[in-house]
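Participant: next input, structure requested:
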Amino acid sequence: MAENRAPEYTEGTPCWVDAQLPDVEAGKRFYGGLFGWTFQEQPGRRRGTVRALKDGEPVASLARKTDGRLPTVWTVSFATPDAEALCGRVRAAGGQVVSAPLPLGDLGVAALVTDSEGAVFGLWQSAGHPGFGRRHAPGGFAWVQLYTRDTAAANAFYGDLFHDALFGPDADPDFGRAPVSDVFPAEMPPHFLVHFAVEDPAAALEEVTRLGGRVQVPPFETSYGTAAVVTDDQGASFALLRR
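Facilitator: Predicted coordinates:
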């Protein structure tokens, strides 16, 4: 799919991804080697957080974990014009607020929540930073899949929360739901899996291994393309996708 730029994102559209890592410098080496990302310090964020760029356009951020007990993980954030109001709707639908809305300088407002089954995701209320400057092109965000134990409940939760983004006339969701057991062991907790676009999955998997990561799930066919699940050299899982 061609590169897609958007100055703003409809509420419920995946608009940003970030990785919480023990070692940001190691993350820069890994993802710079894998995707050709470059990096810049991120004003308004805590020290040690960097923005990743692909061909000069923002695609992700890497942040140092402040607590070793936290997971090493990629998190997707969904756009919203009002993070406080959306947190209220998340609670009303049976989810929880992990981190209340927090202004990040002049970039916007961030919050962290869970759905009714405990899958964690972020909310992003844009100010100076709307989100991805590049997506769907190699090295950029391509898709996010929620692996859940109850797809009917997930469809109801997100269908109510993000109806226009998922089902509206201009819907371009980049967001699917599937049973955990389709790809992972049944005991795996519900979670979001961030997918990055690649042109050649086999070559990308070789590069993941060369850089110290590992292949978690070999390539498999989905309704949205050929995917493979990998982990980086610090244990954060993500997927590679050719659409």
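
Participant: contacts, neighbours, all on C-alpha from now
Facilitator: OK.

Participant: strands along this structure, start to end?
Facilitator: All strands of the chain, identified by DSSP state E, fall at 14-21, 38-41, 50-54, 57-64, 73-79, 96-104, 108-114, 120-126, 141-148, 175-179, 191-197, 214-222, 225-231, 237-242.

Participant: identify the residues contacting the last one?
Facilitator: The list of residues contacting strand 237-242 from outside it, by C-alpha atoms under 8 Å, 6 or more residues apart in numbering, reads 73-74, 142, 193-201, 204, 225-232.

Participant: and with 7 Å instead?
Facilitator: Strand 237-242 is contacted by residues 73-74, 193-199, 201, 225-231 when judged by C-alpha atoms under 7 Å, 6 or more residues apart in numbering.

Participant: and the residue nearest the centre of this protein?
Facilitator: The centre of the chain sits closest to V76, judged by C-alpha atoms, centre = their mean, with a distance of 2.8 Å.

Participant: ok, the residue lying closest to N155 once chain neighbours are set aside - contacts?
Facilitator: For N155, ignoring the flanking residues on the chain, the nearest one in space by C-alpha to C-alpha, 6 or more residues apart in numbering is R177 at 7.4 Å. With contact taken as C-alpha under 7 Å, 6+ apart, R177 is in contact with 145-147, 151.

Participant: of those, which is the nearest to P58?
Facilitator: Each of the contacts of R177 was checked against P58 using C-alpha to C-alpha; the closest is Q145, at 21.2 Å.

Participant: ok now do that closest one, which residues does it touch?
Facilitator: Taking C-alpha under 7 Å, 6+ apart as the test, what Q145 contacts is 175-177, 192-194.

Participant: do W16 as well
Facilitator: Counting by C-alpha under 7 Å, 6+ apart, W16 touches 60, 76-77, 131-132.

Participant: switch to 10 Å and redo it
Facilitator: Residues near W16 by C-alpha atoms under 10 Å, 6 or more residues apart in numbering: 58-61, 75-79, 122-124, 129-133, 135, 141.

Participant: one more to put side by side:
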Amino acid sequence: MDAQLPDVEAGKRFYGELFGWAYEDAYGTSVWARKDGEPVAALAHKTDGRMPTVWTVHFSTPDVRALLRRVEQAGGQAVRAPLRDGDLGVAALAADPEGAVFGLWQPGTYPGFGTRGTPGTFAWVQLYARDTAAANAFYGALFHEALFGAGAEPEFGRAAVADVFPAEMPPHFLVHFRVGDCAAATGTVQRLGGRVQAGPFDASYGTVAVVSDNQGASFALLER
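Facilitator: Okay, the predicted model is just below:
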């Protein structure tokens, strides 16, 4: 997953203090975030001011182009065509039929998360949709084995937008980072100039708070 930010240096300070991340130069002004030496995310400079400041989750696939065709055949659309990032891998952006944007990643030498599910790392992604039955059909067909196959560890959920947000909120993915104390972490977010949008509240997968950083990128904190 990565965050597209107007100011990467400010992002480094915010997430470094919140999650204890260290950083390594990646490409251009982008950086990889590391927790205990393992890659957990990337922070990238947002080059187009018209684009939103967001966190984007990328789903791994052995063939980006083939999966993008399946997205389009199922009623979704390509947002950004596949782009090779040296020998690291191939990335693309897609949107589901309701417009929720997600990434696709065909690994090369960079497989993705080095660690997850521990404090300061990825723990869950929640899709907020308007038509949850349609979302079940769309993503179930695309990612059935990855999401529901034998031995798969649940890391993906979906809910109705109105369960947490105003009904007019567009459908979207919300990445969750694991924390030891959700209430304390929301206090840190506010001290660093971020904002609490909702919660903490109890969800089926833990205690959640929806927050945004000091540049407006939304994410969630998850205690479980």
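
Participant: about what we covered before: which of the contacts of Q145 of structure 1 sit farthest apart?
Facilitator: Pairwise distances across these peak at 12.3 Å for R177 and V194 (criterion: C-alpha to C-alpha).

Participant: any common contacting residues for the two?
Facilitator: Taking C-alpha under 10 Å, 6+ apart as the contact rule, R177 of structure 1 and V194 both touch 144-146.

Participant: would you list the residues you listed in JSON lines and tack on distance to P185 of structure 1?
Facilitator: Listed next are these as JSON lines, based on distance: C-alpha to C-alpha, whole Å:
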{"residue": "V144", "distance to P185 of structure 1": "19"}
{"residue": "Q145", "distance to P185 of structure 1": "16"}
{"residue": "L146", "distance to P185 of structure 1": "15"}
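
Participant: for A100 of structure 1, grab the count of nearby residues.
Facilitator: Around A100 of structure 1 there are 15 other residues, counting by other C-alpha atoms under 10 Å.

Participant: next, the contact list for it, please.
Facilitator: 83-84, 87, 109-113, 123.

Participant: alignment lookup: it to structure 2.
Facilitator: In structure 2, A100 of structure 1 lines up with A81, judged by TM-score structural alignment.

Participant: and stretch 215-224 of structure 2, end to end?
Facilitator: 27 Å (C-alpha to C-alpha, to the nearest Å).

Participant: list the buried residues of it.
Facilitator: Within stretch 215-224 of structure 2, the residues scored as buried using 16 or more other C-alpha atoms under 10 Å are 215-223.

Participant: out of the contacts of A100 of structure 1, who's the most crowded?
Facilitator: L123 (28 neighbours).

Participant: isn't that one right next to A79, touching?
Facilitator: Yes - proximity of L123 of structure 1 to A79 meets the contact threshold set by C-alpha atoms under 10 Å, at 6.0 Å.

Participant: for the longest helix seen in structure 2, give me the average deviation versus structure 1.
Facilitator: The longest helix of structure 2 (DSSP state H) is helix 132-148. Its matched residues in structure 1 lie on average 0.5 Å from helix 132-148 of structure 2 after superposition (mean C-alpha distance after the TM-score superposition for structure 1).

Participant: quick one: distance of that helix to the chain centre.
Facilitator: What separates the centre of helix 132-148 of structure 2 from the centre of its chain is 17 Å, taken as C-alpha atoms, centre = their mean, to the nearest Å.

Participant: check stretch 55-67 of structure 1 too.
Facilitator: 11 Å.

Participant: now, of the contacts of strand 237-242 of structure 1, which are buried?
Facilitator: 73-74, 193-198, 201, 226-231.

Participant: out of those residues, which is nearest to A93 of structure 1?
Facilitator: L193 (21.9 Å).

Participant: that closest one pairs with which position in structure 2?
Facilitator: Match for L193 of structure 1 (TM-score structural alignment): L174.

Participant: my guess is that match contacts V125. True?
Facilitator: Yes - using C-alpha under 10 Å, L174 of structure 2 is in contact with V125, at 5.6 Å.

Participant: anything in contact with each of those two?
Facilitator: Contact criterion C-alpha under 10 Å, 6+ apart; residues shared by L174 of structure 2 and V125: 56-57, 157-158, 219-220.

Participant: wait, which of the residues you listed is closest to K12 of structure 2?
Facilitator: Nearest to K12 of structure 2 among the shared contacts of L174 and V125 of structure 2, counting by C-alpha to C-alpha, is F219 at 15.4 Å.

Participant: what's the match for T132 of structure 2 in structure 1?
Facilitator: Aligned partner of T132 of structure 2 by TM-score structural alignment: T151.

Participant: what residues in structure 2 pair up with stretch 21-32 of structure 1?
Facilitator: Here stretch 21-32 of structure 1 aligns to structure 2 at residues 5-16, judged by TM-score structural alignment.

Participant: which parts of that stretch are buried?
Facilitator: Quick answer for stretch 5-16 of structure 2 (16+ other C-alpha under 10 Å): 5-6, 8, 11-12, 14-16.

Participant: stretch 57-74 of structure 2 too?
Facilitator: Residues of stretch 57-74 of structure 2 classed as buried by neighbour count (16+ other C-alpha under 10 Å): 57-61, 64-65, 67-68, 70-71, 74.
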